[in-house]
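S.K.: Okay, predicted coordinates and the sequence, questions at the end:
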Amino acid sequence: MQEVYHLQYAMDTFYFLVCGALVMWMAAGFAMLEAGLVRSKNTTEILTKNVALFAISCIMYLVVGYHIMYGGDWFLSGIQDVDVASTLSDFEGREGGFEGGSIYSGASDFFFQVVFVATAMSIVSGAVAERMKLWAFLAFAVVMTAVIYPLEGGWTWGGNDVFGMYNLGDMGFSDFAGSGIVHMAGAAAALAGVLVLGARKGKYGPNGEVRAIPGANLPLATLGTFILWMGWFGFNGGSVLKLGDIANANSVAMVFLNTNAAAAGGAIAALILARILFGKADLTMLLNGALAGLVAITAEPSTPSALGATLIGVVGGLIVVVSILTLDKLKIDDPVGAISVHGVVGVWGLLAVPLTNDGATFGGQIAGALTIFVWVFVASLVVWLIIKAIMGVRVSEEEEYEGVDLAECGMEAYPEFNKN
């Protein structure tokens, strides 16, 4: 019988690792999406940020963040070698072995969690693009991944109380894979940064008119969107936490199906609404619509029907178009639409959970969303202001005009072409 238990342990651990690898691949998606939606003179810097933030996330979550979120020893962050005897004893205490809960390597759990942290930080990168100092951004990444995200993650997935007062899960709050915990949190940090930073030069006219600043490489942005779409199967699918029995295998399959359906619904809804509003098919709205559908379904991809998931994605696709236009009217300059995609639609994803999951309540979802947003936004705003006071957050007007590639990295991504 021990062979059966070993098999389940190995299966669940391997599934966790594969899904984590898919989520890690989303880092490439963010890098390509953002590189495609900024001007060519800012491409090297945005790529540098995406690689560096991933590395920072891995280190800071290992040293500090995982401990704050889930407890355990400092530096090693609670990642312990597996006690084979106790693990087998745990399995043997269950009827049916495979029918029990998920048990997997602690290292696989850390790996799966750390790529989520990097995802939250990647959201910030695009929103502050084209005018932020590289090292100011990286300084913020240290604090975000070490403290700000792990604290709110601990109040939800970690089961910790909010500053010792109450636990969000006990209030009826549910977020299956992170519409609020990951995506809205990243958008809240991004919003704080954008407000401190200000808009790009030339984005808004003297009379409040909005001037489009097109990205330099839409094929690259499209590739990034498809990479993110693919990686999202690991993001949501891995959050089932288990594969080794019929019920959970069916749940994983449903999560994959619903994730894909919501993305498709969001993409088509955004495309149609953009056609109605602009008279043309807008590729950037189509891409953001697909991502909005993915964000919307992330809070609960296991309980809706496939049609229900599609409709959740449709609403997300509509919301993101309206939100992008609204933020522009408010002169909140977000070059890639990250605040709308991950923040505004993340709220919709949380509110949609009680429609199909009886374990969640609208009151609990609202309370959880407000708690996460207020904490991340206020904490991020304080950190951004401290960084601004110490080293500044924005490049000079001349450096912004020439492009932050030369100012911050000393090299261009497309040296053989004229800058846009």
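M.R.: Structure's in. What do you need?

S.K.: okay, CA-based contacts and neighbour counts for the rest of this
M.R.: Fine.

S.K.: did I read that right, residue 75 in a helix?
M.R.: No - secondary structure assignment (DSSP: H, G, I helix; E, B strand; the rest coil) places residue 75 in coil, not in a helix.

S.K.: Setting aside sequence neighbours, what's the nearest residue to it?
M.R.: residue 63 (4.2 Å; CA to CA, 6 or more residues apart in numbering).

S.K.: number of nearby residues for that neighbour?
M.R.: 17 (other CA atoms under 10 Å).

S.K.: show me what contacts it?
M.R.: 74-77, 146 (CA atoms under 8 Å, 6 or more residues apart in numbering).

S.K.: mind checking how far stretch 230-241 is from the chain centre?
M.R.: Remark: stretch 230-241 is offset 12 Å from the chain centroid, using CA atoms, centre = their mean, to the nearest Å.

S.K.: and what of stretch 241-254?
M.R.: On CA atoms, centre = their mean, the centre of stretch 241-254 falls 24 Å from that of its chain.

S.K.: What is the most widely separated pair among the contacts of residue 63?
M.R.: Maximum pairwise distance among the contacts of residue 63 (CA to CA): 13.8 Å, between 76 and 146.

S.K.: what about those two, which has more around it?
M.R.: Between residue 76 and residue 146, residue 146 has the larger neighbour count (other CA under 10 Å), namely 26 against 13.

S.K.: Please report how far the more buried one lies from residue 68.
M.R.: 8 Å (CA to CA, to the nearest Å).

S.K.: next one: residue 399
M.R.: In terms of CA to CA, residue 399 sits 39 Å off from residue 68.

S.K.: hmm, back to that, quick check, nearest of the contacts of residue 63 to residue 346?
M.R.: residue 146 (22.3 Å).

S.K.: Verify the contact between that closest one and residue 60 for me.
M.R.: Yes - between residue 146 and residue 60 there is a contact under CA atoms under 8 Å: 5.0 Å.

S.K.: how many other residues sit next to residue 82?
M.R.: 12.

S.K.: Tell me the secondary structure at it.
M.R.: Following three-state DSSP, we place residue 82 in the coil state.

S.K.: Run a quick check on it versus residue 105, I expect a contact.
M.R.: Yes - under the criterion of CA under 8 Å, residue 82 makes contact with residue 105 at 6.5 Å.

S.K.: got another, please set it beside the one above:
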Amino acid sequence: MGKKLLAAFSFMVLLFPTLAFADDATPVQLQGAINAVWVMLAAILVIFMQAGFALLEAGSTRMKNAGHVAGKTVLTFGICAIAFWAFGFGLAFGDGNSFFGTTGFFVTGLEDQAQRAFGALSGSDVPIGIKFLFQLAFAGVSLAIAFGGFAERAKLPVYFIFGLLFTIVIYPIVAHWVWGGGWLSKLGMQDFAGSTVVHLQGATAALVATLLLKPRLGKYNKDKTPNLIPGHNQVLSVLGVFILWIGWFGFNPGSTLSAMGDGYFGYIAMTTNMAAAAGAVAALIVSWMYFGKADIPSMLNGVLAALVAITAACAFVDAWAAIVIGAIAGIITFFTAQWFERAGIDDPIYAFSVHGIAGIWGTLSTGLFATPELAEKAGVGGAGLFYGGGFHQLGVQALGVFGALAFVLVLSYIVLMIIKAVVGLRVTEEEEIIGLDLSEHGSYGYPEQMKKSGNNSLSQ
């Protein structure tokens, strides 16, 4: 009993300074502190999505590449963090022109730099260091999506070079157009948390890489018919998707940059969740009808596609519309994935179907379903076609999709062709056969299992 009393007393002693501060703080200071904690929590959730990508991609690829696929997630986020700190954040959110920022490089984390360089972020009272971490998390997600198209056949140096250049010369430019006061922002493009800025950019880079790297060995027969190359662990993939689903509650609601007011961030969390649920159910049902069996990977892709689609629309649409958007995303992602595979495009984790096609649909959907009240509340754009807004908002959304897609397509192609000429893109056939775990890192992610089964099978 004495130990319990001592513990309670110690807790009160520790808590007392906090309570004293709360008594002395002004309402404005308390509001700022609450918002800062909320956005920091959201940043942590989005950064933790990297763990979801690691599990999803490792589970969706072969055992002989599992350690490489998971490990490069850590490497690429580290590269992204340094490049975004030095140049990316300033190019995306620094004061500049309609196309890119020209201030705020080498982020200090101090408010004097924020006041001088980041006018686009001045509407929030969250400290600039936390804003940087939050936006870094988004850039990291986009890069992780891009590298899905490189899986199981790209050289390790490619991740270093492309990761650096994507974070500096590709991602932040489109981010500035939409979120940093650029030309699409001035037109009123609605992309609340990044269906285009984050997902379509990453997916487009992944598509270019997939086309340049060409299919994995053994994926297609001489008559061009595809062979199934299943991932080695569906349980890891399921766990990865659940982590991503949870992380999205930082991704979308966190983009309010505020926990104050009438619970707007809670509404956004609700629309996000309803879309994801609809995508899971719709994709599983359509796979069941198509294959005659309920396909688990298709269901997982349906969840992610729905989350990608609702990312643009979550703050602008009613709950019923979120369900429709999520269900349609799950269905179109399933069929486009089948089409790409039959067309000879070997996208190992279906990055363009899940993040690209769904990103396009989600961005366009606000031009259909955005309500006047929610558009006014968000302070961006206007009502969609189905709510009396005519074709104006839909046209702005389509222009934004086309502009981002074309820009990333061209820049990614140029960057990857330069890398191909300098260091090459793809590992040798021998290295691909034995697996990137061994050829790039000198050890397997599953050493005991690989020693038992041998390392010369293409199917492992």
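M.R.: Happy to help now that I have it. Because the structure is predicted, anything quoted here is derived from the model rather than measured.

S.K.: Mind checking how well the two chains overlap by TM-score?
M.R.: The TM-score (TM-score structural alignment, normalised by the length of structure 1) is 0.91; 397 aligned residues with a CA RMSD of 1.8 Å.

S.K.: before we move on, back to that, neighbour count for residue 399 and residue 68 of structure 1, which is higher?
M.R.: The neighbour comparison of residue 399 of structure 1 against residue 68 (other CA under 10 Å) goes to residue 68, with 24 against 16.

S.K.: Counterpart of residue 145 of structure 2 over in structure 1?
M.R.: Residue 145 of structure 2 maps onto residue 123 of structure 1 when the alignment is built from TM-score structural alignment.

S.K.: show me what contacts its match?
M.R.: Residues near residue 123 of structure 1 by CA under 8 Å, 6+ apart: 30, 183, 186-187, 190, 338-339, 342.

S.K.: Looking at those, which is nearest residue 266 of structure 1?
M.R.: Distances from residue 266 of structure 1 to the contacts of residue 123 of structure 1, taken by CA to CA, are shortest for residue 342, at 13.1 Å.

S.K.: Trace the closest one over to structure 2, please.
M.R.: Aligned partner of residue 342 of structure 1 by TM-score structural alignment: residue 355.

S.K.: for that match, helix, strand, or coil?
M.R.: helix.

S.K.: Please report how far it lies from residue 66 of structure 2.
M.R.: The value you get for residue 355 of structure 2 to residue 66 of structure 2, if CA to CA is used, is 22 Å.

S.K.: do residue 242 of structure 2 as well
M.R.: Taking CA to CA, one finds residue 242 of structure 2 at 19 Å from residue 66 of structure 2.

S.K.: higher neighbour count, these two?
M.R.: residue 66 (26 against 18).

S.K.: Mind telling me what element that one is part of?
M.R.: helix 66-83 (DSSP states H and E).

S.K.: Find me the equivalent region of that helix in structure 1.
M.R.: Using TM-score structural alignment, the partner range for helix 66-83 of structure 2 is residues 43-60.

S.K.: Go through that stretch and flag the buried ones.
M.R.: 43-47, 49-50, 53-54, 56-60 (16 or more other CA atoms under 10 Å).

S.K.: on that earlier part again, tell me the average deviation of the helix or strand harbouring the match of residue 145 of structure 2 from structure 2 after fitting.
M.R.: Element membership of residue 123 of structure 1 [criterion: DSSP H and E] is helix 106-127. Once fitted to structure 2, helix 106-127 of structure 1 is off its aligned match by 0.7 Å on average (mean CA distance after the TM-score superposition for structure 1).

S.K.: In that helix, which residues have enough neighbours to count as buried?
M.R.: Buried residues in helix 106-127 of structure 1 (16+ other CA under 10 Å): 107-127.

S.K.: just checking, next helix/strand downstream of it?
M.R.: helix 134-143.

S.K.: with structure 2 superposed, average distance for that following helix?
M.R.: When structure 2 is superposed, helix 134-143 of structure 1 averages 1.0 Å from its matched positions, counting by mean CA distance after the TM-score superposition for structure 1.

S.K.: Contacts for that helix, please.
M.R.: 45, 49, 52-53, 56-57, 60, 121, 125, 383-384, 387-388, 391-393, 408.

S.K.: now swap in stretch 186-194 of structure 2 and tell me
M.R.: With CA under 8 Å, 6+ apart as the test, stretch 186-194 of structure 2 has contacts from 178, 197, 251-252, 255, 311-315, 363, 366, 380-382, 393, 396-397, 400.

S.K.: cool, and stretch 193-202 of structure 1?
M.R.: 124, 127-128, 130-132, 211, 331-334, 380-381, 384-385, 393-394, 397, 400.

S.K.: Which residue range of structure 2 does that stretch align onto?
M.R.: So stretch 193-202 of structure 1 sits over residues 209-218 in structure 2, by TM-score structural alignment.

S.K.: measure that stretch end to end?
M.R.: End residues of stretch 209-218 of structure 2 are separated by 18 Å (CA to CA).

S.K.: what does residue 253 of structure 2 align to in structure 1?
M.R.: Match for residue 253 of structure 2 (TM-score structural alignment): residue 237.

S.K.: Surely its match and residue 257 touch.
M.R.: No - Residue 237 of structure 1 lies out of contact with residue 257 (CA under 8 Å); the separation is 9.8 Å.

S.K.: Looking at the two now, which is surrounded by more residues?
M.R.: residue 237 (29 against 19).

S.K.: residues contacting the more buried one?
M.R.: Contacts of residue 237 of structure 1 (CA under 8 Å, 6+ apart): 19, 252-253, 255-256.

S.K.: Can you classify it by secondary structure?
M.R.: helix.

S.K.: gap between the strand or helix carrying residue 85 of structure 1 and the chain center?
M.R.: In this assignment (DSSP H and E), residue 85 of structure 1 forms part of helix 84-92. Mean-position distance between helix 84-92 of structure 1 and its chain equals 35 Å (CA atoms, centre = their mean).

S.K.: what does stretch 177-187 of structure 2 give?
M.R.: 20 Å.
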